[in-house]
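> coords below, sequence missing:
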C-alpha cells in the first residue's frame, strides 16, 4: 500500500491509496498536522487501521448524551427486561450523563475513564454500585465499536476496576422468640399473616410469595409451585419518564406476572403441617369473605399485553365483582378481607410495624435467610436447600445464605466426639 506525506501551506498532510472502489481508484488524505513527523505517525496508524479493519476509521462527532440515548433505544429497550431497563436508565441519567454528557464520544479515553472509576471509589460508593456504573458504561461503549462503528476501540477495555472491600450485607436470622413475636402481632385474620407464614416456612423470594395464586398450591400433596413472580411497572409511559418522575403520582402503575428470576427459580416446594393448616384456613376464610362482601368484593382479572420486545405479559387488574369482567379471573393468595391485593408495597407497612413497634431488624428477605439457616443448622442436605431456594449454583446457597453459627460449631464438635468414641469401641 502506497502513501506519503506532504506540506500544504503551513501544515502537513498524509495520504495513501485505498485501491479501486466501484472501479475507481480512491485515496485517503488528512491534513492539519503541525509537523512532518506528526503526519507520518498518523499515516502509519491510519494504514494499520485500514489493514486490520478494511476501512479507514473516522470518529463520530456525536455527544455522549446523544449516544447513550441512541444505545438505550436501539439495544436496551429491545433486549432487556423492564426492571433492567429502569436500572440502566437510572445509571445513565444519574451518573453517566451528568459526568460526560457534553463530551464528544470520541473524547473519552482510557485515562479519563480510569480517573472516573477511581473517583467513584473515593466518593464512597459500594462495590456493587461502582461495578454497576462501570459495567453499563463499558457495555454502551462496546456497542459504539460494534455494530455502530463510532469508535475503533472501547476505552473501557483498559480501565481497571478499583479494588473495593465488599461490605458484608446484613443478613438477618430471626430467633424463634422474635419470629413468635412477629406472628403474634400479625395473627390469623391479618392480611400480613399468610405472606409472613409463606416466607418463613418456604423461603420464597418476596416477588415469588406475592405472586402465588391458589392454582399454584396443592393442599392435598402439601406442595406449592413457583412458576412466576410479580413485578411493578408503569404503563402508558416511557421508562425515561418513569425514572424522571420516580416517586410522583402522575404515572399510573400496575402489577404484572412475569417469568421467574432464573430457570432454576421454577420449582415445586413441599411444606409441612403448620403451613398446610394456615393455608387451608385462609382459603376457607377467603371464600366466606367473598360471600360476605358480595358485589363489592374485589376480584382480579388478567389482561394480556405486549412489552417493548413483543413478549406477552399478564397485567393483574383489580375490579369489583359486580362489574362482571369477561377477562379470565385469577385468585391471588395474598389478599385482604375485601379481596384487595396485598402487594410488596402494602407489605412495607408490616415491616415498619416490626421495626418501630417490635424493635426488630427485619425485611422480607430475612424470612428466606432464616429458613435456609434453620435447615442447614438442623443437618438438611445443602443440595435440597439449594433447590428449595431456587439457586442455579450451590455456591450461592453456601456463600449467601449459609454462614457459621454457634449451633453449627457445636454440632461439628459433637460429630467429631461421637466419631472418636466409635473408633475407640472398634
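Yes, it's here. It should be emphasised that the depicted structure is a prediction, and the values quoted were computed from it without experimental measurement.
> going by C-alpha atoms from here, please, whenever you check contacts or count neighbours.
Will do.
> now the strands for the stretch 101-250 of the chain?
Remark: strands assigned in the stretch 101-250 of the chain by DSSP state E, counting those that start in this stretch are 217-218, 223-226, 229-234.
> nearest to residue 171, out of the ones you listed?
Residue 171 lies closest, by Cα to Cα, to one member of these: strand 229-234, at 22.6 Å.
> pull the distance from the helix or strand containing residue 13 to the chain's centre.
Using DSSP states H and E, residue 13 sits in strand 11-21. Centroid separation between strand 11-21 and its chain, computed with Cα atoms, centre = their mean, to the nearest Å, is 49 Å.
> tell me what it is packed against?
Using 3 or more Cα pairs under 8 Å, 6 or more residues apart in numbering; DSSP states H and E as the contact test, the elements touching strand 11-21 are strand 3-8, strand 24-33, helix 36-53.
> check it against this one:
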C-alpha cells in the first residue's frame, strides 16, 4: 500500500515492495506533486506494475551484465571523447564481460565483485583497477537511474594496494631479473621475444610500440622515430609534443630487428594469401597487428615461465629508464628519451634512483677535493 504526505506545498508518495535482486524490502518515493490526487494516480500505476511484474526493476531481472553494458556503451558511450569511449570498450570487452558478463544484472553478489577487483589488483596497476571500477559503477549508476536496479551495491568496494610510489618502485626488474626475464622470452614465440626486447631497450610506451612502422626505423643511423600511438581501434598523435622524438638504439637491437624483419618475410611466403600484409613492426606470425591488450598477454606469457613478480609492459619502460640511469646517463637525457614533458616529471617518478646517485656524486666530490 502506498502512503502519502504533504511536504510544504507539495505531495509525495511512498511505496514499499520486495527487491527481486535480494528479497529485501525496499521503498520507492517520489515527491513534487501539486495535489494528493496526482500523487495517488501515479502511485496506483506503479503499484499495478509491481503487482503485474511489469515495472522495469522486475522486467530486467533476466538481463545479463553483458547485455546491459553493451546497451550502456551504445546509448551513453558517445557522450565522452572518442578515446574515452575506446578505453571503456576495451576494459569492458577484456575485463568486465569475460569475468562478470554471465551474471544477471540484479544478482551479482557484492562479494563476487570484490573478488573480481582483488584479482585485478594482483595483475594491474592501481590506476587501471580504479578505472575499471569507475566504468563499472558508472554503468550500474545509470541502471539505477533507469530503474533497472534499485541501488548500486558496489560502491565503497575496497581497492587495497600500497601507495602509488611504492607500486612504481615494484613495477620494474633489477639487472639480474632482466636476465631471467629475457632468458624466458627466448623460449617463447620469436615475436614475443622481440616485443620484450624492444620495450626493454627503447623505453617506449606500449601504444608507441604497436604504432611503430618499419619506415620509422633507420637501420643505418640506428634510430627509431616515435611519432604516433595506437590503441585497439586507431592510430593517433601522441598526447604531448615531447612524446614525438627520435631515439638511438644499439647494435644488439639492430641485429635482432633485422632477423625479425626476415622472419616476417619468411612468414609472408609461408602463409601466402592467409598472410595479413601490414607496415606495422609488431605483428603475429600471420602478419596481423597486435593491440595493447595483446602486449599485456605477451608479457604475462613470458612471466609465467619465471618466478618473477608481476610487472606490466609499462614496468619494462620503468626498467629501461632505471638501467639507463644506472649506466650513468643524466636525468635530462632519460627524460628526453622517454618523451616526458618535463625533467621534473622524470625526477619525480625515479626519485629513488636519482637520490642514490646524489649520494654517489657527493662521494665523488669529496674524493676529488681530498
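Cool, the structure landed. Since this is a predicted model, take the numbers as computed values, not measurements.
> what does the TM-score come to for these two?
The TM-score (TM-score structural alignment, normalised by the length of the second structure) is 0.56; 314 aligned residues with a Cα RMSD of 5.8 Å.
> with distance to residue 407 of the first structure and mean neighbour count as new columns, can the helices and strands packed on strand 11-21 of the first structure be given to me in JSON lines?
JSON lines is the format used below for these (distance: least, Cα to Cα, whole Å; neighbours: other Cα atoms under 10 Å):
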{"stretch": "strand 3-8", "distance to residue 407 of the first structure": "77", "mean neighbour count": "15"}
{"stretch": "strand 24-33", "distance to residue 407 of the first structure": "74", "mean neighbour count": "14"}
{"stretch": "helix 36-53", "distance to residue 407 of the first structure": "62", "mean neighbour count": "16"}
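> minimum distance to residue 370 of the first structure: which of the ones you listed has it?
Comparing these by Cα to Cα, helix 36-53 comes nearest, at 56.0 Å.
> ok, back up a step: flag every buried residue along the strand holding residue 13 of the first structure.
Neighbour counts using 16 or more other Cα atoms under 10 Å place 12, 13, 14, 15, 16, 18 of strand 11-21 of the first structure among the buried residues.
> quick one: these as CSV, columns for distance to residue 306 of the first structure too.
What follows is these, written out as CSV (distance: Cα to Cα, whole Å):
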residue, distance to residue 306 of the first structure
12, 58
13, 55
14, 54
15, 53
16, 53
18, 48
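> residue 31 of the first structure: which of the residues you listed is nearest?
Once Cα to Cα is applied, the member of these that ends up nearest residue 31 of the first structure is residue 13, at 3.9 Å.
> picking up where we left off before, in CSV: the helices and strands packed on strand 11-21 of the first structure, plus distance to residue 279 of the first structure.
Below are those laid out as CSV (distance: least, Cα to Cα, whole Å):
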stretch, distance to residue 279 of the first structure
strand 3-8, 81
strand 24-33, 76
helix 36-53, 64
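> what number of residues lie near residue 36 of the second structure?
15 (other Cα atoms under 10 Å).
> quick one, what contacts it?
Going by Cα atoms under 8 Å, 6 or more residues apart in numbering, residue 36 of the second structure touches 4, 6, 11, 12.
> nearest to residue 317 of the second structure, of these?
residue 12 (58.7 Å).
> any idea how far the closest residue in space to the closest one that isn't next to it in sequence is from residue 95 of the second structure?
Nearest non-adjacent residue to residue 12 of the second structure, counting by Cα to Cα, 6 or more residues apart in numbering: residue 31, 3.8 Å away. Residue 31 of the second structure sits 40 Å away from residue 95 of the second structure, going by Cα to Cα, to the nearest Å.
> no further questions, thank you.
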